[in-house]
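Asks: let me see the structure of the following:
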Amino acid sequence: MRSGFVKRRLSLLPTDPLGSLAELVLRFPVRTLLLTGCALLVAAVAAVGVNENLYHGGTTAPGAESARAEHTLSTAFRGGSPTVTLVATAQGSVDDPAAVRAGTLLAERARTLPKVVGVRAYWPQRPASLRGRDGRAALVLLRVASSEATAHKDVEPLLKELTGRHGPLTVAATGPTPVGLAIERQSRLDLHRTELLAAPLTAAVLVVVFGGVVAAGLALLVGLCAVVGAAAFLSGLSGLTTVSVIALNLTTALGFALAVDFSLFMLARYREERARYREERDPGEAVHRALVATVCSTGRTVVCSALTVMGSLAALLVFPLDMLRSVAYGGIAVVALSALLALTALPAALLLLGPRIDALSVRRRRPWAAPDGGRWYRVAYAVMRRPVPVVLVLGAVLTALVLPFAGARFGTFDDRALPAGSATRQATDTLRRDFDHHALHPVQVALPGLDARAGAFALDGYARRLARLEHVARVETATGTYREGGRVGAPEAGHGYASPAGVWAAVVTDVGPETAEGAEVVRAVRAVSSPVPALVGGTQAWLADLGDTIRAGVVPALSLIAVVTLLLLGWCTRSVVLPLKALVLNVLSLSATFGVMVWVFQEGHLSGWLGGFTVTGVTDTVVPVLVLCVAFGLSMDYEVLLLSRTVEEHEAGASTRQAVARAVQRTAGLFTASALVVIVVMAALAASGLLLLKVVGVGLAVAVLVDATVIRLLLAPALMALLGRANWWLPALRPALQSLVPMKR
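Replies: Below you'll find the model as predicted:
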């Protein structure tokens, strides 16, 4: 039966777009590889210096109130949040004559540097808020006329000039821009580390899987080509829009993993098809027919999988944040490139290699065997004989993994996301330990158009209302300093709360800007009636706006992922039930992943096993979105492979249970190998010194591990056994729609 099915399928290849592509590539294999090589060379040249065009940031939504407030404060009021905070540590006291002279010279030098538009220093006026508790450290606050995209060019020269030794003072830098620059440097180091770790470990896994060096090397080469293509694409994209440095780390890791995955699927199917045609008299014809059959079967799986992953990544475009959008652009491009390489360059190379694909074998390959009776075939049947207990037990296990996610506290990673040994991190630790850290990051309220003298009474009442809010320690503005609803003194000198453009106020809180309580304070400040329309900004407001932006985009993003998944899997499987089942399983898998992420990183478990990290007690708002979109796509990679083989077996005449068991037998080894490859790549990413990349790497590794084992090999067969004939239900379609659904192969 199966032999007749294969012959019938091959007779239809000229009408199949993938069959036509395969014939074209196999007719000109040398030209295909030469064209690929030339494109790779151009991409390698374009990728040179890609890091110089990327930046850290991209988490400010255009038009957000905090962004408008920051712009107003920096332009009209010549105020706003400091760009750079210099922490000057003295050998003795910062009030010693030598320290005063050195500090005064440091502040004067800073005022003369390009792009510096504002300096507020401890010396010579010596405001108490800029002096450390032990008297051995003091601050110099700089405002630099710079944007996120040009910060590394504008601020880095200033840091080289101002940090280091200045007489008895040792000066280190922190603040938003220095922290961003430190993250950029660390991400570049992590990218090299990921490449150095992932490539040899992946090669070792592939050699074990394929039993030969040539086949493993070919899959690895396709992965490396995808990495170069991703870097080149992001380099070109950076000339059109702002691109986050985080996008380079994530897209190269994703591209490498998927390119190797697709190659793994194609190579495994090619060996299976070649075994079918081993009785052909002409070995070249056998290779040719095996490759065409591979492209028309597994190639279809690769296309469907790539489209599903791209659809998941496209959901990131819903969020108006440059960081997420640059990951989406880079991810979509690298997934498309990975699929293209697997469907063109890989078959061309296999045709030219012929039997030499098995050269340099490290172990004897087992001959191709029928799918009935294998180990995984028996496991699948055992699961399907008792589907209800299997579903209940695995459901309980996944629910236990999900539970920590119920206690998630969303916030934002701060400077503590940097390695503990970073100079910038150490400067910030000093700031947090020796100074009133909250006073340095107040909620800033701009009141443009309000005259400080004529509107003094209204401003006084407004400040008193702000000072009554929960978690507000004090309010400082042009009319004085306020605590608990009353005026307690004059404002601290040097702030310049009043200007011809209006008045601004600093609302000092007793909670961290990265916490949920900090966001609540911002909302409370915005709810207080003001003398004139107010703009609320500062670090806490920016983080609150970021959280609101993420929350506003979650439902549209999830809806887009669901619709794309249902349509694509429905198109691939000619079923309504199978896509719905896949969607439910993916939700279970990802929920369990989020629970593990909260348990490990928010609650601090296993820190020692993961290279050590600082537990901040919050889950970064951006991380679940990144993990959701990327992990959903990776999970669908396995789902599409399993469903494609199940549908193929069912269309060949097998019963539902037999089709599922055969599909599991054929794909279980691929799931294991593919999961190992992805886990190796993501483990290298998890070795990052940056907490955000560490969390994403661990999250994706856990998602793949759970999905490739518990979900696809156990829970999916059990559910399909319970559904029975309902798996294949497809409502009657109008003739116009039938042409859009692929016919049985």
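Asks: when you work out contacts or count neighbours from here on, use the C-alpha atoms and nothing else.
Replies: OK.
Asks: what about stretch 124-144, how long is it end to end?
Replies: End-to-end distance for stretch 124-144: 21 Å, by Cα to Cα, to the nearest Å.
Asks: so for it, what gets flagged as buried?
Replies: Counting neighbours by 16 or more other Cα atoms under 10 Å, one finds that the buried residues in stretch 124-144 are 126, 129-132, 136-144.
Asks: number of residues surrounding Pro742?
Replies: Neighbour count of Pro742, defined by other Cα atoms under 10 Å: 12.
Asks: residues contacting it?
Replies: Trp571, Cys572, Arg574 (Cα atoms under 8 Å, 6 or more residues apart in numbering).
Asks: nearest to Ala203, of these?
Replies: Nearest to Ala203 among these is Cys572, at 31.4 Å by Cα to Cα.
Asks: pick the one among the buried residues of stretch 124-144 closest to Ala541.
Replies: Arg143 (18.4 Å).
Asks: what residues does the helix or strand where that closest one lies touch?
Replies: For Arg143, the host element (DSSP states H and E) is strand 137-144. Applying Cα under 8 Å, 6+ apart, the set of residues contacting strand 137-144 from outside is 79-90, 93-94, 107, 110, 115-122, 130-132, 155, 434.
Asks: for the helix or strand following it, packing partners?
Replies: Toward the C-terminus, strand 137-144 is succeeded by helix 151-162 as the next helix or strand (DSSP H and E). Using 3 or more Cα pairs under 8 Å, 6 or more residues apart in numbering; DSSP states H and E, the elements in contact with helix 151-162 are helix 176-210.
Asks: one more sequence to fold, the one below, so I can look at both together:
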Amino acid sequence: MRRLALLVTRHPWAVLLVWGIAALLSLPLAVGTPGALSADPGTLENSESGRVAALLQDEFGERDTNTALLVTRSTPGLDTPPGRAAYERFVAGLEGIEGVSRVIPAQAGGSLTTRDAAGQLALTVAQIPLQAEGKAAVRRIRAYAAQAESPALDIQVTGAQAIADDFTEFTETDAKRSELFALPLIALLLLTVFGALVATALPLAVGVMSISVAMAILYALTLVMEVSSFAQSVVTMVGLGAGIDYALLMVNRFREELGRGGTSADAAARTTLTAGRSVLFSGATVAIAMAGLLLPPISFVRSIGLGGVLAVGLTVLASLTVLPALLTLLGERVNAPKILRSNWAQSAQASRAWTAVARRVTARPLPVVLLSTAFLLTLAVPAAGMKTGYAGAWGLVPGVESRDALDDVRRMGAGGLLSQFEVVLDLGGERYTPDQSGPFRALVGDLRALDGVKVVLSPFVTPADLQGAGVVGGDSLAALAQLTRRSFSADRTYLRLTVIPDDALRADLAPAFEARIREVLARSGYRFFLGGAPVGGREFGEAITGALPTVVLAVFAGTFVLLLLAFRSILIPLKSIAMNALTVGAAAGVVTWVVQEGNFAAQLGIPLNSGVLDSVLPVLLFAVMFGLSMDYEIFLLSRVQEEYLAGASNDEAVVRAVGYTARIITSAAVIMFIVFVAFMFGRVVATKSIGLGLAVAVVLDATVVRLVLVPAFLKLAGRWNWWLPAWLDRRLPHLRLEH
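Replies: Sure, this is the predicted structure:
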């Protein structure tokens, strides 16, 4: 650490030149990153839904199993010659779009039409490829729809691919809008804290620079793996929030060191050796938490972890290199020009008010610990009922086209097209013959009799069934022939059924529906595989939540070892983990209570009908909240240790540490709160949920936990705070952590 401090303070211009070049080279790549990100969660290895998808492709020759649903509103309606002619021109143009393999139009007076006050609604189904080709096809379909619209024909596009594309687009635009919203407020608050324009600009510069480079590296990752659109939000949240936190700590310590005499280079070097060590260890704890996301065997989740590790790693590097270099060159000019002259903004001394609070807290430590813990546990209670899944269109707020169009699709009775279950029956290598139709027909009948099933696509359905399901156009006989072909594999050793529900299934309702289908299939005597979007979503969610205990244990273990090295104590790491877990649990409980249960959801702009939290949210919230909560823990504990090693008693060290750090912690917390609240104004419910959870966590952590519960606990523990077995003390490397 000493070598780094001397390097950056002796060669500040060289350090700034290197970072300047890196930032300039990063800008073109960073700009292109959002377009390269994906909302597609990818596929799981050895999953049942994946096996079904492979069988449909390999055995049944299915290629374009993706669909785009186009809702048209016609004035006049399809039952008039002008309206029908306009609609047929629209369908003919749709059929000519690259990537559209088949178009199933609506029929005048059919079940896939309805009327409202604005005209006649009709549903048109376009079959398109999967993955990248499907994304390109939807982009072309949307461009065509915009071109084909007229005063007499309004067109909206929805479907699984359109919904996923909207997730990606709005995650990107929401992140940009959040930055634009947050930065002016952050600058105003920093000006209040420092009272000087130069000192105010430094944290913002570090945050923006680290985010730019991290986004460029994220773009490079998209060339070799699928990178989640959530990664952008994580990079922005972690980079901006932690970057400002660390810069706030470093600049505040530098101003304190300037008051002790010596050159600006000396003050910057001492700042790096003291506050810089705290930044390094704090960043390491955040990186450990984010690295926990690398454990689930899902590239979608791993990409979020990589984004978080990149963001915090570059933020720490910038804080330990760019900041000391700038501080060396600026010297006393860091306090210029002075805009505010209040003692609170300019003082680097201990806060009298917070010192008094610390003395009152430590005077009655046991009641404080019990009441604070009870309060946090109460907030955490709703988290026990947390439900997760893929929210689909319900994960977007009203006003987004793919979500609003889905409401129209459901009114026409075709919502089940987005929740189809695919069944493949394995005949064990035997070829299907007509005399086996009895059991096959009986199974179709049993599935069709299930509550909530609209139709079962098989060779035994009628043209009326097909028309009602939205899978047939005008030529019913041709469609029946095609349906018969799709029901048997090329070698006739596999059979296929498609179960279409009455309506689109929310993620919290789909498992019960799936269980009823499995029960019927199990009684049939056939060996079967069950797939489709609802099954794939459930499997994906279970894979993530199943990995959560491993992630939690790995993060706890890594954090314990790091804090053990930093503070040479057994109790301090255990206490830190327990209290951070309380913060995470309380914040998760609030998110569940609001987003899932709907309390105050409308006031926060969160839809009331999502029913679940996005599958990735529990593990993502844990990693980000646990990591960032450690910032304040290390800010406080490093000062406690510094005062204790300087000769103060345990109790006095705690009081002094609160006095010196509370102003920094509360200022940093308000800044991070602004960053996180900005994400609550987005149009993606998952992003809003992350913002809500982190905003709640930072408020609880910087008040109830860090400035009340922790000091009271440290008082109760007394000398045991610093106990370490002699045999372990001899074997551990000696590190010094100060701020």
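Asks: give me the TM-score for this pair.
Replies: Overall, the chain-to-chain superposition scores 0.89 on the TM-score scale (TM-score structural alignment, normalised by the length of the second structure); 710 aligned residues with a Cα RMSD of 2.9 Å.
Asks: rewinding a little: need the max-distance pair from the buried residues of stretch 124-144 of the first structure.
Replies: Maximum distance among these (Cα to Cα): 26.1 Å, for Arg136 and Val144.
Asks: over in the second structure, see which of the contacts of Pro742 of the first structure survive.
Replies: Checking those against the second structure (both residues aligned by TM-score structural alignment, their matches' Cα atoms under 8 Å), the contacts still present are Trp571, Cys572.
Asks: restricted to strands, list the contacts of Pro742 of the first structure.
Replies: Secondary structure assignment by DSSP state E places none of the contacts of Pro742 of the first structure in strands.
Asks: could I get the contacts of Pro742 of the first structure as TSV with distance to Glu273 of the first structure and neighbour count?
Replies: Shown next, in TSV, are the contacts of Pro742 of the first structure (distance: Cα to Cα, whole Å; neighbours: other Cα atoms under 10 Å):
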residue	distance to Glu273 of the first structure	neighbour count
Trp571	24	17
Cys572	21	22
Arg574	24	21
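Asks: export the contacts of Pro742 of the first structure to JSON lines and tack on distance to Ala315 of the first structure?
Replies: Converted to JSON lines, these look like this (distance: Cα to Cα, whole Å):
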{"residue": "Trp571", "distance to Ala315 of the first structure": "20"}
{"residue": "Cys572", "distance to Ala315 of the first structure": "21"}
{"residue": "Arg574", "distance to Ala315 of the first structure": "24"}
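Asks: can I assume Gly531 of the second structure sits in a strand?
Replies: Yes: secondary structure assignment places Gly531 of the second structure in a strand (DSSP: H, G, I helix; E, B strand; the rest coil).
Asks: which among the contacts of strand 137-144 of the first structure end up buried?
Replies: Buried members of the contacts of strand 137-144 of the first structure, counted by 16+ other Cα under 10 Å: 79-90, 93-94, 107, 110, 116-122, 130-132, 155, 434.
Asks: quick check: the aligned residue for Asn252 of the second structure in the first structure?
Replies: Matched to the first structure by TM-score structural alignment, Asn252 of the second structure sits across from Ala268.
Asks: next: Ile155 of the second structure.
Replies: In the first structure, Ile155 of the second structure lines up with Val171, judged by TM-score structural alignment.
Asks: show the contacting residues for its match.
Replies: Taking Cα under 8 Å, 6+ apart, we find Val171 of the first structure in contact with Leu86, Val87, Ala88, Thr89, Leu162, Thr163, Gly164, Arg165.
Asks: tell me the SS of it?
Replies: strand.
Asks: name the nearest residue to it, ignoring sequence neighbours.
Replies: Once flanking residues are discounted, Val171 of the first structure sits nearest to Ala88: 4.4 Å by Cα to Cα, 6 or more residues apart in numbering.
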